Every structure is written in structure tokens, then in C-alpha cells.
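1. Give the three-dimensional model of this entry:
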Amino acid sequence: MRAERNGHSAARSAALAADPRNGSTPAAAPARVVDLDAAERAAADLLAALGAESDSAHLRETPRRVAQAYAELLTPVPFNATTFPNQEGYDELVLVRDIPFQSLCAHHLLPFYGTAHVAYLPGERIIGLSKLGRVVDLFARDLQLQERLTTQVADWLERRLHPRGVGVIVQAEHLCMSLRGVQKPGALTVTSALRGIVKDDSRTRQEFLSLVAQGR
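-> Okay, here's the model as predicted:
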């Protein structure tokens, strides 16, 4: 069991050490080290504090499962963000719409999930379409605020591609709003981050918003 945990932690640390979240491919970033043994003990203490019957057959392995689940949810998956010269001189928006994602609310440790719409206006470099989805996942695997997730994706694209413009819209349901507190299931939070021409030029901004809205 301990060897499995140590292996999991080592793999996680290695993945974080090669983390491209700062715009490089891959790049060093501060590693979050997960102590699965300590996390399991903390989960067991939480269950006990909540009055759960820890000797129940259904709860006996729950602390271990909780620790491993959070470690997985908080482990970003590194990737090679290869860019290419814009040899065709493409100068219109590139948009990938309805990218599904899930993340964890930094305030309550409850999930929030939804879709992201990511666009950029190419300059001299372009990037593979699948990488726009990977960038969303890269930042979603963290204890997050939706506002920060949105700006992180936009800033990463700016740093990596130096495009003429960037547009990111994120729509998500937060379980901390759906299951507790105000208890409004189905309510969506929408955040946006606009950069360059997409922000400054009203026609380009409207084109981006119209493309996102198509099919709705």
C-alpha cells in the first residue's frame, strides 16, 4: 500500500515539475506535493468529526479513496504545447466552443463544472486545436475560482502565442451554490477574459460573442 502511495506521489510531483502552465513547453513550476498518508488521516478525522460510523463496511476504505480522489483531481496533466508558423497567413478567429471541464471550488472543495469557449486571433504562430482544450484542463485541475481559471487560460494563450487577440468565456454550475447555501441548482455563472483586438475592437468582440452563441 505504501509503495503504491509513494509511487502515486512521485508521479504527481514529476508531472507538476514539468508543468507548462507558465506558457513554456514543458516548464518548471512549483510542485504541489501530496502526502497521501496525511490526507487519508485527515479524511478519517473529518468523517469522525461529522459523526460518521467509520467502522461501517461502506466507510472503511473511504478515507483512502477520498485522499486518492483529491490527489487525482488536483494533478494537472502536462502536454507539449507545440506551436507552428502561421504560413497560410490565417487572420480570422479560431474558436473551440463547448469544451467540457470540471474543477474544485477553492472555498468549499466542492466541484464546479461546465463548458469553456476559447478563441484567439492568430499572429505569426498557431497551435493545434486540441491544445485549447488541454489548456483549460491544465488550469481546471486546481483549487480554483472561476474568475481566475478564465484569466489564466487567456493569459497562457497570450504568453505562448503572442496572438492579436484572445477571448475566453467560461460557463459553470457550482455545487456549493446548488447543494448548500442559496441552493439554486442549474444556476450558471459566466465569466469572460478578453485580450487584444478581441477586447478593444467592437466588431471583433461582437464576432467572438456571436460565434459562441451560435447553436443556442
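
2. For the rest of this, base every contact and every neighbour count on C-alpha atoms.
-> Will do.

3. Can you report how many residues lie near the closest residue to R60 other than its chain neighbours?
-> Leaving aside its chain neighbours, R60 sits nearest to S54 (5.9 Å; criterion: Cα to Cα, 6 or more residues apart in numbering). By the criterion of other Cα atoms under 10 Å, S54 has 16 neighbours.

4. same check, this time on Q171
-> Q171 has 22 nearby residues by other Cα under 10 Å.

5. Tell me the secondary structure of it, please.
-> Assigned with DSSP: H, G, I helix; E, B strand; the rest coil, Q171 falls in the strand class.

6. quick one: contacts for it?
-> G114, T115, A116, L188, T189, V190, T191 (Cα atoms under 8 Å, 6 or more residues apart in numbering).

7. Check C105 too.
-> So C105 contacts P111, F112, L143, Q144, L145, H174, C176 (Cα under 8 Å, 6+ apart).

8. Which residues are in contact with the most centrally placed residue in the chain?
-> Most central in the chain under Cα atoms, centre = their mean is A140, positioned 1.3 Å from the mean C-alpha point. For A140, the contacting residues are P76, F101, Q102, S103, L104, L149, by Cα under 8 Å, 6+ apart.

9. Can you list the residue ranges for helices in the chain?
-> Counting by DSSP state H, the chain has helices at residues 2-17, 36-49, 62-73, 129-140, 146-161, 175-178, 197-200, 202-213.

10. Another for comparison:
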Amino acid sequence: MKREDASKHLAAYLQAMGLRLPEGELATCAERTAELFASRIRSLHEPLPTVSTFPAPASGGAVKVEDVGFYSLCAHHLVPFFGTVELLYVPSERVIGFGGIARAVDYFSRRPQLQEGFTEELAGFFDSLVSPLGLEVRVCARQLCVELHGHGTQTRYTTTARRGEL
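-> From the prediction side, this is the model:
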């Protein structure tokens, strides 16, 4: 990824839209925006972080992790959608380390995508990691593309993906 090229093309786009970049607050807009976008799509260029698993306790109870925050980019408009992820699963033989859950959510959020796909991707990843008896991933997010169009201001959209039986 060549950030300088991205910055140059972004500057040309902004100027074509009528913005005067060399002036005042916009002087470094293209460079800063290119840097920000590079950080928001970095999972396309980096390996998956380590996610540890551990032997499941004999109790057989469910594991629920709530309010794992994330920021992602809408694949249709390249503007943010953001919110929280909830993971509920019934372990079979292994449990997922709590820190690994947060790292996985952050990793999978750093790419342009639709919320529905993000939800399914997380469910598939966690399912393949520990093969639980049942699993549900719930993503609740605000979609800035909808809000910027003037529809559904501050509405939260929820998507779910399930595997097995809970």
C-alpha cells in the first residue's frame, strides 16, 4: 500500500470537489485522511492476531461477552459504522481467551464491509476456533451512511449470526 499515492489521489479528488487544500485547516487533509483510512483497513494487509483458547471448565455453562466496541467502514460509502459486539456460546472442549475476543473483533472490523457480513465473519471465526455446541454473535451498530443521508438518525441496527444450538 502506497500512502503517498493515496494521499495524492485523495488531494486531487478533494480539489475536483471544489475544496482549496493548500489553505488553512485543509492543508494536510489529504495526508491525514489517507493515514486514517490506512489504519482502518489494515486487516487487509496484516495477519490475524493470536487468539488463545483454553480447556473448558466441567461446569458446562454458557459464556457471554458483551459490549466489545468496534469501528468499521461501510463498503458502499466508506463512512463509519460503529457499535458493539456480543458473543454468546456454549463451549464443547475449549473456551476463547477474553482478550482474544476483543482482538478478533478489532481485526475483522478493520476493512470495508457490510454489517451483515461482519457478523457472519465473526461467527464463522469463533465457531472454527473452538467448535462450540452453540454460538450467537450479535452486532448492534449505528450506520453513519444512513444518518448522513438524513434517514434513521442515531438508529441502531442489530444483526445476528448463529451456529449450532444454544
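
11. TM-score for this pair?
-> Once superposed, the chains reach a TM-score of 0.92 (TM-score structural alignment, normalised by the length of structure 2), with 163 aligned residues with a Cα RMSD of 1.3 Å.

12. Over in structure 2, tell me which residue corresponds to the residue nearest to R60 of structure 1.
-> Aligning on TM-score structural alignment places S54 of structure 1 opposite L21 in structure 2.

13. Its match against A12, yeah?
-> No - assessed by Cα atoms under 8 Å, L21 of structure 2 is found out of contact with A12, at 9.4 Å.

14. what's R164 of structure 1 in contact with, if anything?
-> By Cα under 8 Å, 6+ apart, the residues touching R164 of structure 1 are Y120, L121, P122, G123, G196, I197.

15. Pretty sure P78 of structure 1 sits against D137.
-> No - P78 of structure 1 is not in contact with D137 according to Cα under 8 Å; the separation is 9.8 Å.

16. what do we get in structure 1 for A12 of structure 2?
-> In structure 1, A12 of structure 2 lands on D45 (TM-score structural alignment).

17. That match: neighbour count?
-> D45 of structure 1: 15 neighbours (other Cα under 10 Å).

18. do the same with H174 of structure 1
-> 24.

19. correct me, but it touches Y113?
-> Yes - counting by Cα under 8 Å, H174 of structure 1 touches Y113, with 6.7 Å between them.

20. Give me the outermost residue of structure 2 relative to its centroid.
-> E23 (33.9 Å).

21. what sits against P63 of structure 1?
-> A39, E40, R41, A42, A43, A44.

22. which residue in structure 2 lines up with it?
-> Per TM-score structural alignment, P63 of structure 1 is aligned with A30.

23. Could you do L95 of structure 1 as well?
-> Checking with TM-score structural alignment, L95 of structure 1 has K64 as its match.

24. To what extent is the residue nearest to its match when sequence neighbours are not counted buried, counted in neighbours?
-> Ranked by Cα to Cα, 6+ apart and with sequence neighbours excluded, the top spatial neighbour of K64 of structure 2 is L88, at 4.3 Å. L88 of structure 2 sits with 17 neighbouring residues when counted by other Cα under 10 Å.

25. For L166 of structure 2, see how far away L88 of structure 2 is.
-> Separation of L88 of structure 2 from L166 of structure 2 (Cα to Cα, to the nearest Å) stands at 9 Å.

26. again, but for V85 of structure 2
-> Distance from V85 of structure 2 to L166 of structure 2, by Cα to Cα: 18 Å.

27. do the same with D127 of structure 2
-> Counting by Cα to Cα, the gap from D127 of structure 2 to L166 of structure 2 is 13 Å.

28. got it, and D67 of structure 2?
-> The value you get for D67 of structure 2 to L166 of structure 2, if Cα to Cα is used, is 20 Å.

29. What lines up with E173 of structure 1 in structure 2?
-> Looks like E173 of structure 1 aligns to R142 there (TM-score structural alignment).

30. Quick one: residues contacting the closest residue to its match other than its chain neighbours.
-> Excluding the flanking residues, the one nearest R142 of structure 2 by Cα to Cα, 6+ apart is R156, at 4.7 Å. Contacts for R156 of structure 2 (Cα under 8 Å, 6+ apart) come out as C140, A141, R142, Q143.

31. Does the second one touch P80 like I think?
-> No - under the criterion of Cα under 8 Å, A141 of structure 2 is not in contact with P80, lying 9.9 Å apart.
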